[in-house]
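>>> Predicted model and sequence follow; I will ask about them next.
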Amino acid sequence: MTLSASPSETDLDAGSDLAPVAGHASVSGPRQDGPLYQRLAAQYRRVMTAGALKAGDRFPSVRALMRQHGVSLATATRVCHELEDAGWLEARPRSGYFVRRQRGATLPAVAEPETSALPAAAQYVGLHERISAVIAMQQRYPDAMNLGGATAAPALYPGERLQSLATKALRREPALLTAVGADHGHAAFRQAISRRALSAGFTVAPADVIVTHGAIEAVNLALRAVAQAGDTVAIESPAFFGLLQILESLGLRALEIPTSPRHGLSVEALELALASYERIAAVVVVPNLQNPLGSIMPDARKAALVALCARHGVPLIEDEPYRELADTPSLKALKAWDRDGGVIHCASFNKVLAPGLRLGWITAGRWQARVAMLKFAQSRHNETWPQIVAAEMIASGAYDRHLAQLRTRLRAQREACADAICRYFPPGTRLGTPEGGLVLWVELPTGVSSQRVFERALVEEGIRVAPGTMFSNSDRYAHCMRLSCPAPFSAAIDDALRRLGALVARLANAAAGD
C-alpha cells in the first residue's frame, strides 16, 4: 500500500496540502501548519487510524518516503522517528518499521504509594515458609501455563548461536571443561564487561570486574561485605522475593521504602528514614525496570539517591539484571553518578542472554577487596566456557542484535498481554504499564486476595501467577499480583488471561456480596 504522488519538499514547505492515501481520500485531512516532517507524520497517523495501514503491516522505508514525497533523507528519517516516539511504529532489526498495535480500552494505573510519612520500622524477614509453599504448589502442576515468572521463554534467547560458540570454544580448548578457571573471571569477559559499562554511563577497569553466578550471588556478596546479622537494610517495597530470601538467610532486617510504579524508590521517604532511624547498613535498589513494578528511576532521582547515600555514608547496592531490556536502551546505571566508590554495581546476563549461563558480575567500589575475598571463599571460580561464549557474542555484535530483537519482541508481548488484561479483568483492577521488560504489576479489586487467585488459578485453570504476598515482609500487597508476558502472544495466552480475568471477577463479586 503506497501513498499517491505528493508535492516536492519545497512545495510542501510553502504550505501545499499533503497528498491523500490512494483510494482513501478521506484520510488526507485539512492542511496543517508546522515542520514538514510533522505534517507527513500527521498524514500517516490518519492513514493508520483509517485502517489503510494495520497493526503488523510494514511501514514504507526511509528511501520509499524520500522517493514518494520528494523529501530529504533527514526529513524522511524524522517522520519515522516521530511516529516511533509517538507509539505508532516499532523498529525491527534489519527489517525496517512496522505499524504497532494501538491500545484499546485501558485500566487505571497502579496507585502511587504514600511517600510523605516515615516508613514503618525495620523487621526481620520471615518469608521462607511462605515462598517455599508457593514454589512447592507450583511444582505439583508442572504443565500449568507460566504467567508469573520473570524470565523470557527459551525460544527468545539465541540458543543456536550460543551452542555454536560453545562448541567452537570447546574444540579450540578441550581443557575448558576440566581446568580451573581464572581468579575473579576470564580476562576476555572482564574486558567485554568493562567496555559495556560505558553504555551505562560509567567506567570500570577489567581488573575491578568480579564474575559471579548471576546477580543473586553478586547482591549476596555485596550485603555480606557491608552488613552483619542484626543490621538494617533499606529496600524497595514491593521487592523481588529473592532479595527478601537473602536478607532472611543473613539475619538482616528489612526497612521497606515506598516505591513508585513510575519513578522507583522514593528518595524522599528514604531521606526521612535515614534521618529518623539508627544506622542503616545499606540500601538495595533496582533502578531500571524494578521487579515486580517495572519502574524506571529518572536520571534526576538516580543522582539524588546516590548523593543522599553518599552524604549519610551508606553503601548503595545497585541490582541491574534488567536495564538492557528497557524500551529505551541508553538508560544509565546509578554507578554513573558515583564519585567516591559508594555504589556497588551488580549485574547479570541471566535475563537478557541466557538463564542457563548463570553469569553475573560485581564492581564493588570501596569494598572491592572484601568482596573478592568473600567470592573466593564462597564459590571460588566461575566456569570459563560461558564467559568465553558471552565475550564472543559481545565482540561479534551478535549480542546487540539479539538485544534489539528481544526488546522488540518483549514490547509486543507485553502490550498484547496488557490489552488482554484490560479486556478481560473486572472493574476495580489497576494495571502497571512499564517501559520495558516482561512483567506487569496488577492491583486486584477490593476484597480479592492474590493468594486465593494464585491457588484457584493453578488448581482450576492451570495458570501460574505470582501472588503479591511474595514481594514484601508485610501483607500490604495481598491484593496485588505479578503477571508476566514471557512468550509470543497467542490464542492460548489470550484464553488463559480471559479465564484468569473471569476468576478475578467471580472472587470480586463474592467479596462484594460478603
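Nice, thanks for sending it over.
>>> okay, CA-based contacts and neighbour counts for the rest of this
Will do.
>>> for stretch 303-320, the distance to its chain's centre please.
Relative to its parent chain, stretch 303-320 has a centroid offset of 21 Å by CA atoms, centre = their mean, to the nearest Å.
>>> Just the buried residues of it, please?
Within stretch 303-320, the residues that count as buried by 16 or more other CA atoms under 10 Å are 303, 305-310, 314-320.
>>> Serialize these to TSV and add fields for distance to residue 201 and secondary structure.
Listed next are those as TSV, based on distance: CA to CA, whole Å; DSSP: H, G, I helix; E, B strand; the rest coil:
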residue	distance to residue 201	secondary structure
303	12	helix
305	16	helix
306	14	helix
307	16	helix
308	19	helix
309	19	helix
310	18	helix
314	22	coil
315	19	coil
316	17	strand
317	17	strand
318	14	strand
319	15	strand
320	13	strand
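>>> And the strands in the stretch 401-514 of the chain?
Applying DSSP state E, counting those that start in this stretch to the stretch 401-514 of the chain gives strands spanning 430-431, 439-443, 463-464, 466-467, 480-484.
>>> Now do the fourth one: which elements does it pack against?
Think strand 466-467. helix 450-456, strand 480-484 (3 or more CA pairs under 8 Å, 6 or more residues apart in numbering; DSSP states H and E).
>>> likewise the third one?
With contacts defined as 3+ CA pairs under 8 Å, 6+ apart, the secondary structure elements packing on strand 463-464 are strand 145-146.
>>> Second structure follows, compare the two:
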Amino acid sequence: MREDRSPLIYEGIAKRTADLIRSGMLRSGDRLPSLRQVSRQNHVSLATAIQAYRWLEERDLIFARPGSGFFVTYGEHGTAMQGEAGAVMLSADSRPYDTASELWLPPRPASGLLPEHRLSRLIGAMVRRHPSMINYETGPAGDHDLRSQIARRATSLGLDCHPEDIVVTSGGLEAITLALRAVSERGDAIAVESPCSAATLSVLRSLGLVPMEVDATREHGIHLGRLDEMLTTRDIRACLFATNCSDPLSYVMSDASKRDLMRILARHGVPLIENDILGDLAYGERPSPAAAFAVQDNTQVCSSFTYTLGAGLRLGWLAPGKYLARVLELKAASSVSPPPLIQCAVADYLQGSGFERHLRALRRALELRTEVLAQAVSAYFPPATRLYPPAGGSSMWIELPPSSDACSLWERSPGNGIDWVPGCRFTTSRTLCDFMRIPATEVRGHAMDARITALGTQVKRMSF
C-alpha cells in the first residue's frame, strides 16, 4: 500500500483545513486550493486529496460549485446537514482542477457539431452595425428580443409563456439555482430523481438543501408511486426533476406520465422545478416539458443553450411562473445578465429556421455517436455489461458486471483518455458503484477504439 493513501494523512490535511476555517483564517465563501494544488503542496496522491475534501464536505465545512471549485460553507461551520438521503458525496472531479468543470456536467456535443462560425459572424456583424451596443444594458431579465424568441419556442412546446415571463441567465445552472432560491431555504428537502445529475447535487449542497432521492428507470422515468408516497410521508419543499433526457439515465417520460406527475404535485401542493436543459437533444421529435401539462401555476422551467449553441455563450433561461418577482429580485442582487451582445446575436439566430434545422442535424449526429459507442463497449467490455440506450444527449449509462467497482477504478486511474464518471457521483447514498457514464462525443476510429479497449480491459480485470 502506498504511504500517502493512509487515512491518517488525508485526515491530517483535512483537519488542518478545518482548523483554518474554525479559526476564521478561512472565511465563509473563500475559495480553497484545487485538488491538484492540495496534492502538490502536501506531496500526496490525487486520491488522498479527494479523501481530504470528502472528509470536509461530510462535515459541512466546504462545498463544491460546478465549474468554479471548492469553497468554505456559508454560515456556522462544523455541523453536518442531516437528512434521510445522507450527505452528498464529493461533488468535484477526482482529476486535476483544470478539467473538473467539464466532468460534472453532461458531456457536451463536439464543437464541430455546433454553429460556431454562424454565431461568430452574427456577433461580428452586430458589432460593426451597432458599435454602441458595447454600452447597452438589458436589466436583470435580459434582452427583450431574446426573451421573445425563447417564449415563442416555449409556447410551441405547450408552455403558457410570454416574453415578460422569461428571465435570461448565465447558463442553466444559474437558472436552477435561482429557481431553488425562490422557493426554498437552507435545510429544506428537495426531491430529485435517482440517479441524479452530479451538478444538480452539487448545487443543492451549495445552497444547504437536502436531496431526497426518488428512483427512476430508463424505461419509465421517475417512479411516480414512490414519489406520491414520499410527498405523503415527508416534508418536501419542492421537486427538481428532469423529465426529458435526464443525466445520466437519459430517459424521456411519456406525456401520460408527465400528466400524472403534475396531478400528483398539484394534489400535494408541491412546486416543480423542471430541468429541461437537455430537452432539445432528444432524438426524434422534441418532447414537451412536464410543465406543459401543469394544472396549477406552480412550476418553473430551466433551460440553456449550452448544449445546442455552445458553452462559451454562458446563456440559459428560466420561466419562473408565479415566482417571477422573487427571481428578478434574486437575479438583480446576485448577478448581471449575460453580455447583451451575445444575447442579441442569439436572438437574431433564433428568428429564422436555421436553429431548428441545426437541432435536427445535431440530434441525428448524437444518436449516431451513441450507437457507435454502444458497438465499441459491446466489443471491448465484459460480456455481462449492460447498456442503457439513451433517449437523447451525448452519453450512455452502463451497468458493469456485479463484481465491478467503478468508483474504486476511477480513484485509482481516472480517465484512460475518456471523460467517464462512476455511478456513485450521481447519488447521495454511496451506491451505483457498478455503473458508469461514458460520453459519446467521438466518431469511431483507432483512437476511440484504443481508449475504450483500455477502459474495458481494466473493467475485465475487476470482474475476475
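Good, I have the coordinates. Source: prediction; values computed, not measured.
>>> what's the TM-score here?
The TM-score (TM-score structural alignment, normalised by the length of the second structure) is 0.78; 382 aligned residues with a CA RMSD of 2.1 Å.
>>> still on that earlier bit, closest one to residue 133 of the first structure among the helices and strands packed on strand 466-467 of the first structure?
With CA to CA as the criterion, residue 133 of the first structure lies closest to helix 450-456 of these, at 10.9 Å.
>>> Distance from that closest one to the middle of the chain?
25 Å.
>>> Equivalent analysis for stretch 471-480 of the first structure, please.
Relative to the centre of its chain, stretch 471-480 of the first structure is centred 21 Å away, using CA atoms, centre = their mean.
>>> same check, this time on stretch 332-339 of the first structure
So, by CA atoms, centre = their mean, the centroid of stretch 332-339 of the first structure is 19 Å from its chain's centroid.
>>> so where is it in the second structure?
Aligning stretch 332-339 of the first structure against the second structure (TM-score structural alignment) gives residues 288-295.
>>> And for stretch 38-57 of the first structure?
Counting by TM-score structural alignment, stretch 38-57 of the first structure has no counterpart in the second structure.
>>> so where does residue 64 of the first structure fall, helix or strand?
Applying DSSP states H and E as the criterion places residue 64 of the first structure in helix 62-69.
>>> Map residue 123 of the second structure onto the first structure.
Under TM-score structural alignment, residue 123 of the second structure pairs with residue 166 in the first structure.
>>> Now that match. Nearest residue, chain neighbours left out?
If the residues on either side of it in the chain are set aside, residue 166 of the first structure comes closest to residue 389, at 5.9 Å by CA to CA, 6 or more residues apart in numbering.
>>> how many neighbours does that neighbour have?
Residue 389 of the first structure has 23 neighbouring residues, counting by other CA atoms under 10 Å.
>>> Now which residue in the second structure aligns to it?
By TM-score structural alignment, residue 389 of the first structure lines up with residue 345.
>>> Which neighbouring elements make contact with the host helix or strand of its match?
Using DSSP H and E, residue 345 of the second structure sits in helix 340-351. When contacts are defined as 3+ CA pairs under 8 Å, 6+ apart, helix 340-351 of the second structure sits against helix 116-129, helix 144-156.
>>> Kindly list the longest strand within the second structure.
strand 210-217 (DSSP state E).
>>> that older thread, just so I know, which of the helices and strands packed on strand 466-467 of the first structure lies nearest residue 276 of the first structure?
So among these, strand 480-484 is nearest, using CA to CA, at 29.4 Å.
>>> what span of the second structure lines up against that closest one?
So strand 480-484 of the first structure sits over residues 435-439 in the second structure, by TM-score structural alignment.
>>> would you list every one of the helices in the stretch 51-200 of the second structure?
100-104, 116-129, 144-156, 172-183, 198-206 (DSSP state H, counting those that start in this stretch).
>>> what does the stretch 301-450 of the second structure give?
So, for the stretch 301-450 of the second structure - with DSSP H, counting those that start in this stretch - the helices run 324-334, 340-351, 354-380, 406-412, 446-462.
>>> winner for burial among those?
Mean neighbour count (mean count of other CA atoms under 10 Å) peaks for helix 340-351 among those, with a mean of 20.
>>> tilt between that helix and helix 144-156?
40 degrees (axes from the mean of the first three to the mean of the last three CA atoms, to 10 degrees).
>>> distance between helix 340-351 of the second structure and the chain's centre?
That offset, for helix 340-351 of the second structure, works out to 24 Å (CA atoms, centre = their mean).
>>> Superpose on the first structure and give me the mean offset of that helix.
Between helix 340-351 of the second structure and the aligned residues of the first structure, the post-superposition mean distance stands at 1.3 Å (mean CA distance after the TM-score superposition for the first structure).
>>> got a list of contacts for that helix?
If you take CA atoms under 8 Å, 6 or more residues apart in numbering as the criterion, helix 340-351 of the second structure is touched by 119, 122-123, 126-127, 133-134, 136-138, 142-143, 145-146, 149, 313, 315, 355.
>>> 6 Å instead?
122, 123, 145, 146 (CA atoms under 6 Å, 6 or more residues apart in numbering).
>>> which among those residues gets closest to residue 54 of the second structure?
Closest to residue 54 of the second structure, out of all of these and judged by CA to CA, is residue 146, at 40.9 Å.
>>> counterpart of the closest one in the first structure?
So, by TM-score structural alignment, residue 146 of the second structure is matched to residue 189.
>>> again, but for residue 410 of the second structure
Aligned partner of residue 410 of the second structure by TM-score structural alignment: residue 454.
>>> How much space separates its match from residue 500 of the first structure?
10 Å (CA to CA, to the nearest Å).
>>> Likewise for residue 348 of the first structure?
Counting by CA to CA, the gap from residue 348 of the first structure to residue 500 of the first structure is 32 Å.
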